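Participant: Curious how this folds, go ahead:
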Amino acid sequence: MPDRYTTPSKGSSDWDVPINENFERLDIDVEHRGSDDDRSDIVPQTGAKYLATDTGNVYIGNGTAWEQIGTFSGTSGEGSGDSVQQLRADGNVVAVYNGGVDSFDMNNESPVQTALDRCGEHGGGDVFLPYGTITEGNITFHTNCNLYGKWGVSGKDATIRT
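Facilitator: Modelled structure (predicted):
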């Protein structure tokens, strides 16, 4: 993500310009959260994400309105209707993309790549890894796809963004 933001040149007299540009990018890169009713208070910039914490609805901004793409309390795609957290706890890789939510069992061949491919087919999205240790060969990312999970011995949350 560092390549998305600019740092003012040392000694620059217009240091505020890149800083303000960074704030504009942050409005898109950082997920907005609040109640479904409060969603109208946030400008729906193209590509911005909004999570309604009271309903679990997930929205993507299109520049003029918030479009619902799914929900954490159910699915609008081919998924089972379980929450993302429950699907992950059950050992599934979960893909949340514009148009739906799908889960892929770890017993299937290449579930992480399959989830990334599903998001890529829909212009991007988020892939959530199941809790615990998983093993999969090389994976290929698509534009606007994010991978969420816990990495390393410490088990700290980590995100890979494209």
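
Participant: all contacts plus neighbour counts: C-alpha atoms, from now on.
Facilitator: OK.

Participant: Do I have it right that residue 67 meets residue 59?
Facilitator: Yes - with contact defined as C-alpha atoms under 8 Å, residue 67 reaches residue 59; the gap is 5.2 Å.

Participant: Tell me which of those two has more neighbours.
Facilitator: Taking other C-alpha atoms under 10 Å, residue 67 and residue 59 do not tie; residue 59 has more neighbours (25 against 16).

Participant: give me the element the more buried one is part of.
Facilitator: Assigned by DSSP states H and E, residue 59 falls within strand 57-61.

Participant: Before we compare anything, build this one as well:
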Amino acid sequence: MVRSIDYGNLMHQAMRGLIQTVLRDVAEHGLPGAHHFFITFDTTHPDVAIADWLKARYPSEMTVVIQNWYENLEVTDDGFSITLNFGNNPEPLVIPFDAVRTFVDPSVEFGLRFESHEEEGDEDEGEEGDDAEETPVPVHDAEIVRLDQFRKP
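Facilitator: So this is what the prediction gives:
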């Protein structure tokens, strides 16, 4: 077996590190200026913790907005926790960085998309992953970093 550098996974780690750095700064200093975030995450990830009613409403993925009202933003090496307001109901959320699918800051037209990364040799699930790649990111004229060009065929 020939060893190679897995640039796709290295890029994912670097981009998740960027999100971690940004959220740590926001936790410490608050959101600067007009910055705000749309974060879409996989609600089926085993380490995601959300209220049962949110899980029932968003069984596969959910997008949250961090903008006007949020509390208790805490960032760890593995993810972040935050309390957000859903119809005047504050709800705590725990979101691991591995569950994040998109991170967008529309105020500066910045966005990251994490494509589903299937195990090698798991060909049967490839079509489902391909469908997920065509989900639009909620931002206008942003440059989305796509990792497909770095993946092995």
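
Participant: So after superposing, what's the score?
Facilitator: Their TM-score after superposition, calculated using TM-score structural alignment, normalised by the length of the second structure, is reported as 0.25; 62 aligned residues with a C-alpha RMSD of 4.7 Å.

Participant: ok, back up a step: packing partners for the strand holding residue 59 of the first structure?
Facilitator: The elements that strand 57-61 of the first structure packs onto, with contact taken as 3 or more C-alpha pairs under 8 Å, 6 or more residues apart in numbering; DSSP states H and E, are strand 49-52, strand 66-71.

Participant: Residue 23 of the second structure and residue 83 of the second structure: what is the separation?
Facilitator: 14 Å (C-alpha to C-alpha, to the nearest Å).

Participant: more crowded one of the two?
Facilitator: residue 23 (21 against 18).

Participant: Three-state assignment for the more buried one, please.
Facilitator: helix (DSSP: H, G, I helix; E, B strand; the rest coil).

Participant: My read is that it contacts residue 75, right?
Facilitator: Yes - in this structure, residue 23 of the second structure is within contact of residue 75 by C-alpha under 8 Å, at 6.7 Å.

Participant: Find residues that contact each of these two.
Facilitator: Here residue 23 of the second structure and residue 75 have no joint contacts, going by C-alpha atoms under 8 Å, 6 or more residues apart in numbering.

Participant: Would you indicate which residues of the longest helix seen in the first structure are buried?
Facilitator: Ranked by residue count under DSSP state H, the longest helix found in the first structure is helix 16-29. If you call a residue buried by 16 or more other C-alpha atoms under 10 Å, then helix 16-29 of the first structure has these buried ones: 27-28.

Participant: Quick check: what element follows that helix along the chain?
Facilitator: Using DSSP H and E, the helix or strand that follows helix 16-29 of the first structure in sequence is strand 32-34.
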